[in-house]
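Asker: sequence isn't available, so here's the structure alone:
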């Protein structure tokens, strides 16, 4: 189980970083979303991976339990990342509508042939 979760975090992080390094705005937004998903899975895994265990301690029994704090953090992070993704999409849409291209140009001067 731990290997599966660690692999998922690694794959999401690698795909997110790959997409962030692209020169178009839409893949960058997808990359940021994948990175936030990777962080959410990592935070969720910090609360111990106990399948079928209750999230509440019982003072009469010694049982493995799942920590509820990372679950609350992940729920909050999901809401915040959804809101920030909506803001970034609107900024990218405004940039696309004003410049007629979604290419991220890192140079200071633009030539007329850079539209392709």
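Answerer: That came through, no problem. The structure presented is a predicted model; accordingly, all values stated were derived computationally and were not measured.
Asker: contacts, neighbours, all on C-alpha from now
Answerer: Noted.
Asker: from residue 50, how far off is residue 88?
Answerer: Residue 88 sits 36 Å away from residue 50, going by C-alpha to C-alpha, to the nearest Å.
Asker: pick out whichever of these two has more residues nearby.
Answerer: Counted by other C-alpha atoms under 10 Å, residue 88 and residue 50 do not tie: residue 88 has more neighbours, with 17 against 14.
Asker: now do the contacts for residue 90.
Answerer: Residue 90 sits next to no residue when contact means C-alpha atoms under 8 Å, 6 or more residues apart in numbering.
Asker: okay, one more to line up with it:
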């Protein structure tokens, strides 16, 4: 299970880096989002993947043997909320960028500076 998730994270990182190297600002923004999600999966995987473990303590006050660590889950949840806020902000910035320059190609931005 962990190996398949690790392979999927590697694919997400490869796609994110590929999108970051594109000329379109839209693809760069999508690359940042993909890298953010891949990083969230790494943090989640670091907490351990346990099947059937509950997140509560036993009647004796001892933690269950197969309990997942709740800290990475809380960190990922916080990162998702922050990522959604950043996504909304970046999309508004991209919209204003397109209104001012009339393009989303980063190479054509040099041509707009000469006008």
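Answerer: Yep, that arrived. What you see is a predicted model, and the numbers here were worked out from it, not measured in a lab.
Asker: and the helix or strand hosting residue 3 of structure 2 against structure 1, how far off on average?
Answerer: Per DSSP states H and E, residue 3 of structure 2 falls inside helix 2-20. Following the fit onto structure 1, the mean deviation recorded for helix 2-20 of structure 2 is 0.7 Å by mean C-alpha distance after the TM-score superposition for structure 1.
Asker: read off where that helix ends up in structure 1.
Answerer: Counting by TM-score structural alignment, helix 2-20 of structure 2 pairs with residues 2-20 of structure 1.
Asker: which outside residues touch the matching stretch?
Answerer: Here stretch 2-20 of structure 1 makes contact (C-alpha under 8 Å, 6+ apart) with 27-35, 37-39, 41-42, 45, 49.
Asker: where's the residue most central in space within structure 1 relative to residue 7 of structure 1, distance?
Answerer: Centrality entry for structure 1: nearest residue to the mean C-alpha point is residue 36, 1.7 Å, by C-alpha atoms, centre = their mean. Per C-alpha to C-alpha, residue 36 of structure 1 is found 16 Å from residue 7 of structure 1.
Asker: which residues of structure 2 fall in helices?
Answerer: Taking DSSP state H as the criterion, structure 2 carries its helices at 2-20, 25-46, 70-101, 109-113.
Asker: how far apart are the second one and its match in structure 1?
Answerer: Comparing helix 25-46 of structure 2 with its match in structure 1 after superposition yields a mean distance of 0.7 Å (mean C-alpha distance after the TM-score superposition for structure 1).
Asker: for that helix, buried residues please.
Answerer: In terms of neighbour count (16 or more other C-alpha atoms under 10 Å), helix 25-46 of structure 2 has its buried residues at 25, 27-45.
Asker: also the last one?
Answerer: Residues of helix 109-113 of structure 2 classed as buried under the neighbour-count rule (16+ other C-alpha under 10 Å) do not occur.
Asker: touching it from outside, list them.
Answerer: 101, 103.
Asker: over to stretch 49-63 of structure 1?
Answerer: Residues from elsewhere that reach stretch 49-63 of structure 1 (C-alpha under 8 Å, 6+ apart): 1-2, 64-68.
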